[in-house]
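*Asks:* Sequence isn't available, so here's the structure alone:
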């Protein structure tokens, strides 16, 4: 069955939602699923979500351009000369190694991610469950180790945590940042590495989903090429501002500020589902 055509208002709103929520520990994919269901009566789809994430990842690339260029250059220098293997060289390897789990699982379960995982009962449950995980990470995490003390073990733990974000409602930044806190990293260090870690996984996911997004088939809201482009640009602009804001915020405040919001949103969605206001699928 062919889905309903997406309107320009829907594309702009969803691009704005993507940009606002991608970097906050509240789940951008969960918010896109909820907003499209509550306000538009349908699902924008996993492919739309993945493609618009290219906009927010482009924002990360621009914001961290100097860091990324420095890390890549250091990685190549370290490959050629053991004497030049410093922190940036190690971070380059940590990002590569930590990306492997989400790449493997994302490919293996791509069909389930696009279908059953988008059930709103599951999304709302994950919003609440991982709110408690974030709260536990803030409570139990020592937050004592700077990014200079990042290890391969830390990278792998955060990489496996990133796999949980394949389920809408979990939050990529929430899962990886919480894992960083659990292993004792400073909050700013955990969030910073979380952003770097997301770049290859989200970029690959978005590019992989391009064919499905531009040639949609099946139920849900179907965006045109121009709508996808504009939504992605909106996500980029808003996402860039969100990156800058969050890095400033976590340097002075706890991630617990987002815990209450996640729980309230999860409960509201459950109430709407129980009352038959929105459909779970």
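*Replies:* Sure thing, it's come through. If you're wondering where the values come from, they're calculated on a predicted model, not measured in any experiment.
*Asks:* For the rest of this, base every contact and every neighbour count on C-alpha atoms.
*Replies:* Noted.
*Asks:* Report the central residue of this structure.
*Replies:* residue 172 (3.8 Å; C-alpha atoms, centre = their mean).
*Asks:* which residue sits closest to that one in space, ignoring its chain neighbours?
*Replies:* Excluding its sequence neighbours, the residue lying closest to residue 172 (C-alpha to C-alpha, 6 or more residues apart in numbering) is residue 165, at 4.7 Å.
*Asks:* put this beside the first:
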């Protein structure tokens, strides 16, 4: 890959990993419009590492607090708010993890088409709008139960379908459960940590098995740019979410889905 391709794909990954707008829809457009070849497994690992470092860096205090409480309270067989939230993140990760193990090959073979991505980009965009309009938006993170976590985790499993958007579907589920926008987004970001870690680990194992030469230049730039764009994305998204709401992302998804249909027609 040349530097321009590295920059575009790394920034796309960093931004779309956490915005509710579908990373797969954005990654299909450059190849369709510009004729770019697949970026390769090593680059996928690099941009996932960058995104993971960004979310860990931004939520480092939350991660440390919940992790410390989980270890302490598990040993003592007690439950506090922080350890309960840690259990909620763990429970919310399980459905997507299991679905990935069972259905990954089917999704890769049968659902990774431009038409599927266009349909899900539009369909789940409308669902995001409905959840924002219908949800009470009164509950805080401290009220999240294990049942809530399981329901959001089941919704997260739908993100295996290309075009769904992992952050979009988890925010949608959390809003339907009555969480405030910022709290829904924050819990969605927390859920991304174990999932990105697992996905990156699996891709790393695949990369080791494949062997071959590695383009360290592309990996270094991909990791750095993905980290910067993801960190900036998380900060700005949370800062302006309550002010602008989710309608701009809904409109964007509808426009993107329409553009995909035009490109594929």
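*Replies:* Happy to help now that I have it. As the structure is a prediction and not an experimental result, all values here were calculated from the model.
*Asks:* To which residue of structure 2 is the residue nearest to the centre of structure 1 aligned?
*Replies:* Aligned by TM-score structural alignment, residue 172 of structure 1 pairs with residue 166 of structure 2.
*Asks:* re the thing from before, pretty sure the residue nearest to the centre of structure 1 sits against residue 158.
*Replies:* No: taking contacts as C-alpha atoms under 8 Å, residue 172 of structure 1 lies outside contact range of residue 158: 10.1 Å.
*Asks:* rewinding a little: the residue nearest to the centre of structure 1: what's it in contact with?
*Replies:* Shown in contact with residue 172 of structure 1 (C-alpha atoms under 8 Å, 6 or more residues apart in numbering): 25, 27, 162, 164, 165, 166, 198.
*Asks:* Could you tell me which of those count as buried?
*Replies:* For those, a burial check counting by 16 or more other C-alpha atoms under 10 Å picks out 25, 27, 162, 164, 165, 166, 198.
*Asks:* between those residues, which is closest to residue 120 of structure 1?
*Replies:* residue 27 (13.0 Å; C-alpha to C-alpha).
*Asks:* For residue 92 of structure 1, see how far away that closest one is.
*Replies:* The gap separating residue 27 of structure 1 from residue 92 of structure 1 is 26 Å, by C-alpha to C-alpha, to the nearest Å.
*Asks:* now swap in residue 185 of structure 1 and tell me
*Replies:* In terms of C-alpha to C-alpha, residue 185 of structure 1 sits 18 Å off from residue 92 of structure 1.
*Asks:* between the two, who's got more neighbours?
*Replies:* Counted by other C-alpha atoms under 10 Å, residue 185 of structure 1 and residue 92 do not tie: residue 185 has more neighbours, with 25 against 20.
*Asks:* hmm, back to that, just name the closest of the contacts of residue 172 of structure 1 to residue 8 of structure 1, please.
*Replies:* Among these, residue 27 lies closest to residue 8 of structure 1 (C-alpha to C-alpha), at 23.2 Å.
*Asks:* Could you find the counterpart of that closest one in structure 2?
*Replies:* By TM-score structural alignment, residue 27 of structure 1 lines up with residue 22.
*Asks:* again with residue 192 of structure 1
*Replies:* Checking TM-score structural alignment: residue 192 of structure 1 goes with residue 186.
*Asks:* For the residue nearest to its match when sequence neighbours are not counted, what is the enclosing helix or strand?
*Replies:* Nearest-residue entry for residue 186 of structure 2: residue 238, 7.9 Å, with adjacent residues in sequence omitted and distances by C-alpha to C-alpha, 6+ apart. Taking DSSP states H and E as the criterion, residue 238 of structure 2 maps to helix 216-244.
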